[in-house]
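> I would like to see how this sequence folds:
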Amino acid sequence: MKNMQFIILPLIFCLFGFGATESISVRANVHCAHNKNSKPIVTLMEHDFGDVPILSWFDSDDLLDETKVDYGEHFTLDGNEIEVFSTEPYLRIYHSCFGVDQESVLDLSQFEPSPEGVYHLGHIKIKTDGLAVTN
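Okay, the predicted model is just below:
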């Protein structure tokens, strides 16, 4: 069993060492529905194996960029990630729009980036029932 570790671990490290660098950019505005004083923190994340217990030890989700946003303020998040397979970016938004600290997640796979890899999302509205994105 111990010899198996000497085979598997180097293979895993080789696999993650031969990836391609991908750039991701997100441009948008964020609005707290009823709280103009709230300043959400928006983070650009890249999904790896964060939800798979053993694999998350080797490659958990990656924080690519982060910003604190005033109500309605335009923001830009940029990041680079070395991936063997395709990147799976998402936004994690920490906010207290409704008086309680909350976290909302926006999966960017439902949007098409520009040829340069930029996600132009327009307006992200934080609502009681989730997030709404409008251009």
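
> make it CA atoms for all contacts and neighbour counts henceforth
OK.

> can you give me the strands for this structure?
Applying DSSP state E to the chain gives strands spanning 20-32, 41-46, 62-68, 74-83, 89-95, 102-107, 118-127, 130-134.

> Could you say which of those is packed most deeply?
strand 41-46 (a mean of 22; mean count of other Cα atoms under 10 Å).

> next up, for comparison:
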Amino acid sequence: MDRGIPLNWCQIRLIRVNGRKEANCRALMEDGGGGGRGGTGRNSSTKTAAKRTLDFVCVVALPLSVVPMSPLSSLSCLWLLLGFFFLLALPSLALGLRQQSVGAKGRLFCGTQPAQNVLVKLYDKDTGLDPDDQLDSARTDASGNFKVQGDERETTNIDPELRIYHHCNKGLNPCPRKWIITVPDKYIHSGKAPPKKYFELGNINLEVEVEGESFDCIH
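A predicted model of the protein is given here:
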């Protein structure tokens, strides 16, 4: 290969000829028939093999000293290659996702009176940059009863939690009190909602101060 030929990463192809890999830029840059080293023989078969390959594949197997590439082209090539392998991995990731369901129910009181219209949300808590997923929300009825349920696809077990927003015994703070109650793993079931078994909270007096509770005006 003539190292003086100006190349860019779009003109490089990785081709297979007679069971081995070979970079042949000239053969791919020329149309069939004439020019370069001729349109017959080895170059002709090289062009035919190249046309049957992907539209482009970055030459990462060859030393950069053999195929001159600018730093920007090398970076573009790397990102393209990473994207190519990500697309190949998508089917495997999809097969690893499991449908999981969870649910909870209970009855809320403020002292001896049923707590009406209390907002209860069911979340799948995520980590890192992935935001938490809201699975369901409901408000208590006139008797203080609530029931929430939902399902989610994850590769690992979901981390469900209840978030209860109420004004019982909140003092002078204008924002509602926020409780977070973790749902035990044994109430996570396979398949879509409704789940096979609900997390039963029973009767709960919202006057109680829960460790880690906060006030939340935006929810």
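
> tm score of chain vs chain?
Here the TM-score for the pair of chains, by TM-score structural alignment, normalised by the length of structure 1, is 0.69; 123 aligned residues with a Cα RMSD of 3.3 Å.

> got TSV for the strands of structure 1, with distance to Pro10 of structure 1 too?
Formatted as TSV, the strands of structure 1 follow (distance: least, Cα to Cα, whole Å):
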stretch	distance to Pro10 of structure 1
strand 20-32	19
strand 41-46	24
strand 62-68	21
strand 74-83	17
strand 89-95	27
strand 102-107	32
strand 118-127	34
strand 130-134	41
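
> Show me the one of the ones you listed that comes nearest Ile8 of structure 1.
For the strands of structure 1, the distance to Ile8 of structure 1 is smallest for strand 74-83, at 19.0 Å, taking Cα to Cα.

> Now the spatially most central residue of structure 1: closest residue in space that isn't a chain neighbour?
Centroid-nearest residue in structure 1, with Cα atoms, centre = their mean: Met45, separated by 2.3 Å. Among residues not flanking Met45 of structure 1 along the chain, Leu63 sits closest, at 4.7 Å (Cα to Cα, 6 or more residues apart in numbering).

> What's the one you found aligned with over in structure 2?
Under the alignment by TM-score structural alignment, Leu63 of structure 1 pairs with Gln134 in structure 2.

> all helices of structure 2, in order?
For structure 2, the helices defined by DSSP state H cover 25-29, 42-51, 71-96.

> Determine the set of other helices and strands touching the first one.
In terms of contact count using 3 or more Cα pairs under 8 Å, 6 or more residues apart in numbering; DSSP states H and E, helix 25-29 of structure 2 is assigned the packing partners helix 42-51.

> What residues in structure 1 pair up with the helix it packs on?
Going by TM-score structural alignment: helix 42-51 of structure 2 matches no residues.

> How far off centre is that helix?
41 Å (Cα atoms, centre = their mean, to the nearest Å).

> elements contacting it?
Counting by 3+ Cα pairs under 8 Å, 6+ apart, helix 42-51 of structure 2 packs on strand 15-17, helix 25-29.

> Need the ones you listed in TSV (columns: mean neighbour count and distance to Arg42 of structure 2).
Shown next, in TSV, are these (neighbours: other Cα atoms under 10 Å; distance: least, Cα to Cα, whole Å):
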stretch	mean neighbour count	distance to Arg42 of structure 2
strand 15-17	19	9
helix 25-29	19	9
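
> now for those, which one comes closest to Pro114 of structure 2?
Using Cα to Cα, the helices and strands packed on helix 42-51 of structure 2 put strand 15-17 closest to Pro114 of structure 2, at 74.3 Å.

> so the closest one aligns onto which residues of structure 1?
Using TM-score structural alignment, strand 15-17 of structure 2 pairs with nothing in structure 1.

> helices or strands next to that strand in the packing?
strand 20-22, helix 42-51.

> Next, the distance between the ends of stretch 92-106 of structure 1.
Chord length of stretch 92-106 of structure 1, first to last residue, is 7 Å (Cα to Cα, to the nearest Å).
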